[in-house]
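[1] Sequence first, then the predicted structure:
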Amino acid sequence: MMRGLPVTFILFVFLLLSVIQNSESETRKSGDYIIYMGAASSDKSTGNDHHVEVLSTMLKRSGKTPMHRYKHGFSGFATHLSEDEARLMAEQPGVVSVFPDQMLPLHTTRSWDFLVQESYQRETYFTEMNSQPELDVAVGDTIIGFIDSGIWPESESFNDMHMRPVPDRWKGICMRGKKTEPDAFRCNRKLIGARYYNSSFLLDPDYETPRDFLGHGTHVASIAAGRIISDASYYGLAGGIMRGGSPTSRIAMYRACSLLGCRGSSILAAFDDAIADGVDIISISMGLFIDNLLEDPLSIGSFHAVERGITVVCSAGNLGPSSQSVVNAAPWMITVGASTIDRGFESNILLGGIENIRLIKGAGINIANIDRTQSYPIIHARSAKKIGANEEAARNCAGNTMNITIVEGKIVVCDNDYGNQAIQWKSEEVKRLGGIGVVVVDDKTMDLSYIDPSFLVTIVKPVDGLKIISYIKSTREPIAMFMPTRSRTGHELAPSIPSFSSRGPYFLTRSILKPDIAAPGVNILASWLIGDLNAAPQGKEPPLVNIESGTSMSCPHVSGIAARLKSENPSWSPAAIRSAIMTTAVQMTNTGSHITTETGDKATPYDFGSGQVTIFGPSSPGLVYETNQIDYLNFLCYVGFTSVQIRKISNHIPQGFACPEKSNNRDISNINYPSISVSSFNGEERRRVIRTVTNVASRLIGDEDTVYNVSIDAPKGLRVRVIPTSLHFKKIGDALSYQVIFSSSTSTLKEDAFGSITWSNGICRVRSPFVVTSKADI
C-alpha cells in the first residue's frame, strides 16, 4: 500500500501513530479537525489520493475513524484529533492546512415581481424589446445545489407536474434516510437529489435524513427555484402568486446543517458531492468570519467548484451595519447583500376615544384576533419603571425593569436604543407582564419576520413616537386601539439596504470590492415545513409558507437568476454570469432617487456592491469581465500564499506558473473583476488599473460589430482617466483591454471615494463601480 510513497511520508505516518498512542490521555484538548490536502488527483496523477488513503487507513487502525473523506473536487478528510496530532498532521508535506471543524451559522412572492419592475429601470433597447407583464418562466434544466438545512419534499413548491425527465448528466442520488419509514422521503423530477451529512458532534438519529426540520433550506430553495403557486399568503397577508426565480430548474439538496448550525466538515463533504453530482449552481446561505482562506470551508469548497465551471452564490452575512463585516468574499464567489422590496405591512394604531381619534401609522405583522371596538390604556414604559431599576433600561422595556401591576392590561410604548433584534425581547417581556401589546419607537427596523405575530407589536417612526408620548402626557386617561394588519405593494420606497446586511470593505483586503450585489432579503414570503407547530402563531394552524429575512433570502434570489443565465447561455463561465449580474444592476429606487441605507443616507458600494440585481438586464449584458483561473491564482499570491502552496491547492495551473515577483495585496486591484477597488492611495502617485472586457452581444439585436464609448462618474478631488475612450468590437468573442488611471490633487483622500465607469454602445450599458481609499490593509 505504501509502494511509491516518499520515505519522509512513511516516516511521518509512523511518527503520527506514535503520537496517537501517546495522546490518548489528552482528550480534553482534542476536537474535530479538517485536513485539507488541496486539489483532487487528476487522471495523470493519483499521488495525493495515495497520501489520503494511507493517512485515513492509519487513523482507522488507531481508532480515529474519519468522519468525511473528500475525493471528488478536492482531497482531504475530517476526523477527531488531539492538538498534538493536529500540529503534526499540518507538518505533512501533502497537507495544505489543518483547522478546527467549526460550526457556521445560517444567515437567516412579491420579491420577484418587484425585481421585474426594477429591471425596467435599464433604459436600453433590450429591456424595451423584452418588456413582459409577467416573469418569463420558460427556462431550462439547470441544476441548483443547495447546501443548507434540508428540504421538505412534499411542499407544493417542489411539485414535478409537467416537468421533463431528469437530465442524463445528473449523477447524484436521493438518500431516503435511516429513520423509521425511510420511504417517506422521496425525490422527483423537480427535487432530483438529496443527501445528508452528520458528524461526531451530532449523532441524533432524527437527523439521519435529508428532510428539513428548521425551515431554512425549504425557504431558500423555493425562493430560487420553487414552482408557481397561484394563491399563496401568510394568514391572508401578502397574498398572490408565489414562485421562484427559475421555476423549471432542478433542485439538489445537501443537508449539512442541524439545529446547532452547519458543521464545516459537512459543508466540505457537500461541496465535494455536489461537484461530482453535476450541479450547475451552488447556493449557500451561511458563513463565518474567518481570516484565513485555507481555514474557511466555503472558500475552499467554492474555489474547487468554480474551477469546474460551477457558479457559487453566497450570502454576505447579517453582521451589518458595521464596516468590514462582509463574509464569503473570496473573488471566485458571488457575494450577495440584502435589500428591501416595495411591499409593506401596515399595522396602524388609533389614539383616543370615538370623539377624538388620531391615526398613527405603524408597521408590523399582527395576526392576533383584534377587536376593532376595544381600546386599552396606553403608557410609556418609563412610567412603569421598578423602584431601583435603570431608567434607560426601563424605557427600552428591558427584562425585570418594569412593574407588573402597572404594565398589566395596557399597551406599552418602548424606546429602541439597542437595535432591532431587541424588539422581540421587548414584546416577550411586556407579554410576560400581562401587557396587551407593544408600540416600539424606531426608524431603522425593516425586518418584521422575527417578531411573534400572535402578540400585538407595532413599530412607529420617532416623529410619531413623540406624538404618542405627547398624547399620553396631555391626556388624563390615554387609550389606544390596534388596527388589523394589511399588506400593501407599490407604496414603499424601495429598495433600501437594511441594517443587518453585512458591509464592506472585505476585512482580508481592501483591494477587492465586496459585496458584489444586493437582492431582496427583507420579509420574504416562501415555502415552509408542512405541519410545523413551532412556526404557528398562537391559536393558528401551521402555515404552508413563512416570512423570513436575512441575506440567506437574498442569496437564492441571485442563485435563481444565475440559473436562468446558465440555461440561456450554457457556455458562460461563472465569471461571465457574475459579471452580467453585476454590470446590469441598478442604483435607483422605484421613485428615481438613489438607494439609501436604513438611516436614509445614500448607499455606497460598501453597502450594495454594484447595486440592486435586475432580472432582464443580465440576459443582455453586452460585455463581460472574464475573471480567469490565473486571476484567482494571482489573488492567492497577492494575499501571501506561495507558489508551492498554490500548486497543492489547484491542479488547473498553467505550465510555468509562478507568483509574480515583489507582488503585494495592492496588486489585487488588477485581477479582471467587474468592480474596481484601489487601496493605499496616497494621492501623490498615479495608480493604474487594467481591465479586459469580452463582447457577448446577441446577433439577434445586431450589435455583433459595435463600438462602446466610456463615461466616468468621479467624485470631487479624484481624477479618473480611461484609455482608450472607445472600444471597437468586430465580432462576438472579441476581448479588448482598457486602463483606468487614478490621481488626485490632494496628498491624501480624507474619505473613501466612490464612483463608476460605464461603457455604452447605445443599446447596452456596462457599469463598473469603483472605490479608492487611502487606507491600507492591516
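    Nice, I can see it.

[2] Going by C-alpha atoms from here, please, whenever you check contacts or count neighbours.
    Fine.

[3] Quickly note the distance from residue 229 to residue 109.
    Residue 229 sits 9 Å away from residue 109, taking Cα to Cα, to the nearest Å as the criterion.

[4] Might you report the residue contacts of residue 103?
    Contact criterion Cα atoms under 8 Å, 6 or more residues apart in numbering gives 260, 261, 262, 263, 264 as the residues in contact with residue 103.

[5] sorry, that was for residue 549
    Residues in contact with residue 549 (Cα under 8 Å, 6+ apart) are 108, 447, 448, 449, 521, 522, 523, 524.

[6] Which residues does stretch 379-387 contact?
    391-392, 394-397, 401-403, 406-407, 410-414, 469, 472, 478.

[7] Name only those of those residues that count as buried.
    Among the contacts of stretch 379-387, the ones that count as buried by 16 or more other Cα atoms under 10 Å are 391, 394-397, 401-403, 406-407, 410-414, 469, 472, 478.

[8] what about versus this one:
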Amino acid sequence: MRRAHEQPHGSRWTARARAGVQGSVGPGSALNRSQPRWRRRGAFVAATRASGRRKKGKAEMDGGRRPSSPELDKTTMVKGEHTGLASGTREDEPMARIAPGEVKGGGLRRRRLAACKRGKTGGAARAWGVELRGEGTEHGQSRGARLGQGGGDSGGDNGAGQGKRRKGERKGALPMPFWEKGGGRERELWLRVLEACGMGASGLGDDSGDDCKKASGVRRLHGVGVAGLTRRRLGGSAGTGGDRATTYVIVFDGLPASPSGLLATVVTSPIQVIVVQIDESFVGVIKQLPGVLAVIPDVLHKVHTTRSWDFLELERNGAATGAWKDAAKYGVDAIIGNVDTGVWPESASFKDDGYSVPSRWRGKCITGNDTTFKCNNKLIGAGFFNLGFLASGLLQGKPPSQAAELYTPRDYIGHGTHTLSTAGGGFVPDASVFGHGKGTAKGGSPLARVAAYKACYAEGCSSSDILAAMVTAVEDGVNVLSLSVGGPADDYLSDPIAIGAFYAVQKGVIVVCSASNSGPQPGSVTNVAPWILTVGASTMDRDFPAYVTFGGVTSSMTIKGQSLSNSTLPQGQRYAMINAKNANAANVPSENSTLCFPGSLDSDKVRGKIVVCTRGVNARVEKGLVVKQAGGVGMVLCNYAGNGEDVIADPHLIAAAHVSYSQCINLFNYLGSTDNPVGYITASDARLGVKPAPVMAAFSSRGPNPITPQILKPDITAPGVSVIAAYSEAVSPTELSFDDRRVPYNIMSGTSMSCPHVSGIVGLIKTKYPDWTPAMIKSAIMTTAITGDNDSGKIRDETGAAATPFAYGSGHVRSVQALDPGLVYDTTSADYADFLCALRPTQNPLPLPVFGDDGKPRACSQGAQYGRPEDLNYPSIAVPCLSGSATVRRRVKNVGAAPCRYAVSVTEALAGVKVTVYPPELSFESYGEEREFTVRLEVQDAAAAANYVFGSIEWSEESESDPDRKHRVRSPIVAKTTCG
C-alpha cells in the first residue's frame, strides 16, 4: 500500500493526499466522525454460510412458505470506515429514516407495503436496480461469466456470442424482476434480505411512491456475483451517493449456480457476494438472517507499490541456473493470478509464442467494453470487478473516460501490469527505463501462464471486489494468487482478504500478499493471517547513482543520490543553489515551500538554480515538476530523519538526485554557511554489485503482528526497491496528468513490487512439487531464507542499524534453496480452524468457509482443547507474553532424500531467555514422514527480555552417505516477558 502522504508518482494520488491533509468529510475523518451515526456513510460485508448442505427445494427448506421473519442466528457485526481514501467521500444529503421499531412489523410497515403493492408491477425492477446483463439477455455475456466480471453492452468472452433475449422480451427492455423468475435457494435468500429490511417481494413497486421509499430500508440491491449487472436506484444512478443508505456486502456460502445468472457463479464455490444499500438501522436485522456469519466493512484498500533475479540467485551473470531452468522449468506448470489494477495485454512480457492453455484452466477472458483487449496463450484470463467500487459513490463528478475504465480489465494505472509481469512475465531482451538498467526483463516464473483480475482503481479497491476477484481466480484454476494490495490490519473473521485467502488455501491455492508501505512504524504490517504469505520489501545490489557536487572548486564535496531522470545539466558548469525553505512565494509559509508544494516557490528566487527540497507529503516526482515550473534547473531531494538512508530512483522530469538524510546534513550545513552556494548534479547510470544489500526499505511495514502477535509477520522480505517491469502505456511513468511520456517498462518501489517476486518463486516451487500444500511451499520459502547481507553482515534497516525479524520475518528469500528445503512445516485447514478456536473458544460457527468431514460448518466447542495460538504449526515462533517458561510444539515433514537425520542448534540466543529443543535430533526413514518436537523458552532475566528479543533455531542435516548433502532449516524466535 503506497502511503497517501508520499506517493512516488501521480496526480490522481497526490491531489487526494493533499486534500486529505487539508481536511475531508470522509467516513474516517474527524469531521465525519463528529456527525451522528446515521449521517455517516460506510460500507459493510456480511459473510454467510449455507452449512454445506445439498440444495433443497422450497418446501424442504422452510415448510413450503416464505417465513414472515427470519430465524435468528448468533452472528457478529463489525462497523468500520473506508480506508485508503485520501480525500474521503462526500457527506450524503439528509433523507427520512425509519426507526427500527417501525420496520419490524407494525401497522406503519403494513400500510406502506400496501401502498407499494398498488404500484406498477414493472416498476420494481426499474426502481430497485435489478437489470440483468447476464446469461440470456440482450447485453449479456455467455454462461460461465464469473463473480462481478461485469461488462458493457459490447462485453463478452473474446469472441463468445452474446446471449439471446428471453422469450417475450423486447429489445432494450428490462428483464423480469429476479423474484419472479422461479425458486431455488438464491431466490429464498434474496427474499429473506428484503423481508428483513421491512418489505416483501411484491412490495418493491411504484417508482415514484414516497411510501415505498420509507417502507423499505433498501436503497439499492446489487449482485456482485452477476456478470454485467447494472444498478439503478431510487432517485438517481448507481453509485451517486444521493441518499443516506449504507452499502453492505452480503457473502453467501455454498450456493449452486443460478440459472438466471443473478447470484452467479460457480457450483463449487462456497462464497457468493451481493451488495445491498440499506439504512444502518437494519444491520442488526440483516445479520440475524440464517447463515449470516459476520457483517464486515466494505472498505476501500490501496495498492502497495532486471536485476532482481540475478540477486536472488536464479541467474549468474545473466545466465539461468540449473535450478531455475531444469528443476523448476521456469515455472511452466504454474498459473499465477494477480488481483490488482488490471493488465496492459499488448506488453511484450505477455507474448504467447510457444505457449498453450493448460487443460485444467476454467477461466474466461472478460473484456467488457474494450474491443481491443485480447487474451492469448500466455495471458489466459482476465476480468474486472467493480460493483463494490461503484456502490461507494466515488464516481460522482468524474469524467466519463474514468467511468469507462471500470468496465475493462485494461490497466490504466500501471501497477497491475508491473506486478503481474514481475511474477510471471516472459523473457523480453533490451528492456530499460529511458535507457537505464538495460537488460532482459522476465518474471520469477517466466514460462507460467498468468491471469489478471482487476479490482483496483485510482481511488482504491473495494473489499467486496477483491473478495469476488479472489474467489473467481480460485475457481478459474490459478494455483498462485498474488495481491499487492491491502488495508489496515483487521480481525481475521472480519477481513475479506483473509476470508478469501482461507478459501483459496482450502482449495490448494497459495496466497501471497504485500506487507504494506507504512513502515518503519512498529505494528504497521497488514495481511497478517497465518494462511497468507506476507512479504516485506528490501533493496537489491543495483542502484542508479546520481552525484551532487557542491562548494568551490578547491573546497567542494560530493554526495551520492539516486535518480532515473532523463534530463541532464551541461558538464563543467556550476549552478546557484537554494534551500526551498528560503524560496517561498509571497504569503506562502516556509513549511510548504520546504516540501516544494505546487505554487509554493517564488520564481524570482528559483529561476536558473538547483533547489533543495525535503521529502514528504506530496509525490517525489511532483516536487521536481514544481521546481521546473518555477524556473529551476535541478532538484536535490533530501530525506528527513525518519527516512534515514532509504532513497529511491524515480523518472524525474528535471535533473535530480534523491539523497539520504545523513548525506543531506552536509549539504544543508553548506547552504547555511555561504551567501552564494553553488553546485552540480551528474547524470545517473546503473551500478551493480552494490554493498550492503539487501537493506530494509524504510516504507516496508513492520511487526509485531497487530492482530495475533503469536504469529510473526511479515514472513519474508524480497526485492521491492527500484524494480523494473512492464508498465501500462495508457499512463505516464510518473502518473502525472501533464507528463506525456509513455514507456513499456517502468521502475517502481514498494511492497507491491516485492510481493510478486515471491509469487514468481512460488510458481517455480509449485511446478517442481505440484502436490505440495500452500503451507509446505510457504515453509520452504521461510526456512531457507537468509538474514545476512552481501557484505558479511546482518541485514540492516534504513538507519544502518541491524534490522530485526519484525522487518524481514524469516529473512531474505533465497530462490534456489527454497526449491530444496529438506524439511517443511505443513499446516492444514483444521489446524487453522483450531487456531481460530484458540482465539475464540466460544465462536459457533466460525465465520469462514470451514467445513468438517461431515460437510457441516466447523464450530468451536467451549470445553474442547485447542491449544494456544502460538502452537499453530508455523515456521516461525513468537511468544509475546512469556512468564516463567513456555513450551511450544511443532512438527516437520521430510521432503528430502531418506533415510536422513537432523540435529538442532540454537543459532542465535535470545537475551534473557534460555531456549531448549527436544528431542535434539530427528530421524526420518522415508519421504513424507513427520516428526514432532518442542521448544521450551525459560526466562532467566525478565528485565533483559522486557521488550522483544530475537533468536533462532536451526535443524541441520547430517548425512553419512552423502557428506555434501546439507539442508539447513531455520526458524526465527521472538519473545518478550511483558504483556500488551
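    Here it is on my side, so go on. As the structure is a computational prediction, the values presented were derived from the model and not from experiment.

[9] Looking at the contacts of residue 103 of the first structure, spot the one nearest residue 199 of the first structure.
    Distance to residue 199 of the first structure, by Cα to Cα, is smallest for residue 263 among the contacts of residue 103 of the first structure, at 7.7 Å.

[10] contacting residues for the closest one?
    Taking Cα under 8 Å, 6+ apart as the definition of contact, the neighbours of residue 263 of the first structure are 101, 102, 103, 104, 199, 256, 257.

[11] ditto for residue 870 of the second structure
    Counting by Cα under 8 Å, 6+ apart, residue 870 of the second structure makes contact with 710, 711, 877, 878, 879, 888.

[12] hmm, try it at 6 Å
    Applying Cα atoms under 6 Å, 6 or more residues apart in numbering, we find residue 870 of the second structure in contact with residue 710.

[13] what's the closest non-adjacent residue to the aligned partner of it in the first structure?
    Residue pairing (TM-score structural alignment): residue 870 of the second structure is matched to residue 669 of the first structure. Computed as Cα to Cα, 6 or more residues apart in numbering, the closest residue to residue 669 of the first structure that is not its neighbour in sequence is residue 511, at 5.2 Å.

[14] How many residues are close by that neighbour?
    Neighbouring residues of residue 511 of the first structure were enumerated by other Cα atoms under 10 Å; the total is 25.

[15] Tell me the residue in the second structure aligned with it.
    Taking TM-score structural alignment as the alignment basis, one finds that residue 511 of the first structure is matched in the second structure by residue 710.

[16] Likewise for residue 488 of the first structure?
    For residue 488 of the first structure, the equivalent position in the second structure is taken to be residue 687, counting by TM-score structural alignment.

[17] hang on, that match packs against residue 545?
    No - using Cα atoms under 6 Å, residue 687 of the second structure makes no contact with residue 545, being 7.2 Å away.

[18] neighbour count winner among these two?
    Set side by side, residue 687 of the second structure and residue 545 show more neighbours around residue 545, with 23 against 13, by other Cα under 10 Å.

[19] what does the more buried one align to in the first structure?
    If you follow residue 545 of the second structure across to the first structure using TM-score structural alignment, you land on residue 346.

[20] how close does that match sit to residue 492 of the first structure?
    11 Å.

[21] Ok, residue 292 of the first structure next?
    Taken as Cα to Cα, the spacing of residue 292 of the first structure relative to residue 492 of the first structure amounts to 41 Å.

[22] Comparing the two, which residue is more hemmed in?
    When residue 292 of the first structure is set against residue 492 and neighbours are counted by other Cα under 10 Å, the residue ahead is residue 492, at 17 against 10.

[23] contacting residues around the more buried one?
    When the contact criterion is Cα under 6 Å, 6+ apart, the partners of residue 492 of the first structure are residue 342.

[24] change it to 8 Å
    Under the criterion of Cα under 8 Å, 6+ apart, the neighbours of residue 492 of the first structure are 341, 342, 343, 344.

[25] And for residue 112 of the second structure?
    Taking Cα under 8 Å, 6+ apart, we find residue 112 of the second structure in contact with 211, 212, 214, 215.

[26] From these, pick the one nearest residue 751 of the second structure.
    Checking the contacts of residue 112 of the second structure against residue 751 of the second structure by Cα to Cα gives residue 214 as the nearest, at 47.1 Å.

[27] Could you count how many residues lie near the closest one?
    The burial metric for residue 214 of the second structure, expressed as a neighbour count using other Cα under 10 Å, is 20.

[28] quick one on the thing from earlier: identify the farthest-apart pair in the contacts of residue 549 of the first structure.
    108 and 448 (12.6 Å).

[29] Of these two, which one has the most company?
    Taking other Cα under 10 Å, residue 108 of the first structure and residue 448 do not tie; residue 448 has more neighbours (24 against 19).

[30] Could you look up the SS state of that one?
    State at residue 448 of the first structure, reduced to three classes by DSSP: H, G, I helix; E, B strand; the rest coil: coil.

[31] State the distance from it to residue 239 of the first structure.
    Distance, residue 448 of the first structure to residue 239 of the first structure, using Cα to Cα: 17 Å.

[32] what do you get for residue 370 of the first structure?
    Going from residue 370 of the first structure to residue 239 of the first structure by Cα to Cα gives 20 Å.

[33] Could I get the buried residue list for stretch 638-651 of the second structure?
    Using 16+ other Cα under 10 Å as the test for burial, stretch 638-651 of the second structure gives 638, 639, 640, 643, 644, 645, 646, 647, 648, 649, 650, 651.

[34] same check, this time on stretch 306-324 of the first structure
    Of the residues in stretch 306-324 of the first structure, 306-321, 324 count as buried by neighbour count, 16+ other Cα under 10 Å.

[35] got it, and stretch 649-668 of the first structure?
    With burial defined by 16+ other Cα under 10 Å, the residues of stretch 649-668 of the first structure counted as buried are 649, 650, 651, 658, 659, 665, 666, 667, 668.

[36] that older thread, what about residue 370 and residue 239 of the first structure, which has more around it?
    Set residue 370 of the first structure next to residue 239 and count neighbours by other Cα under 10 Å: residue 239 wins out with 17 against 14.
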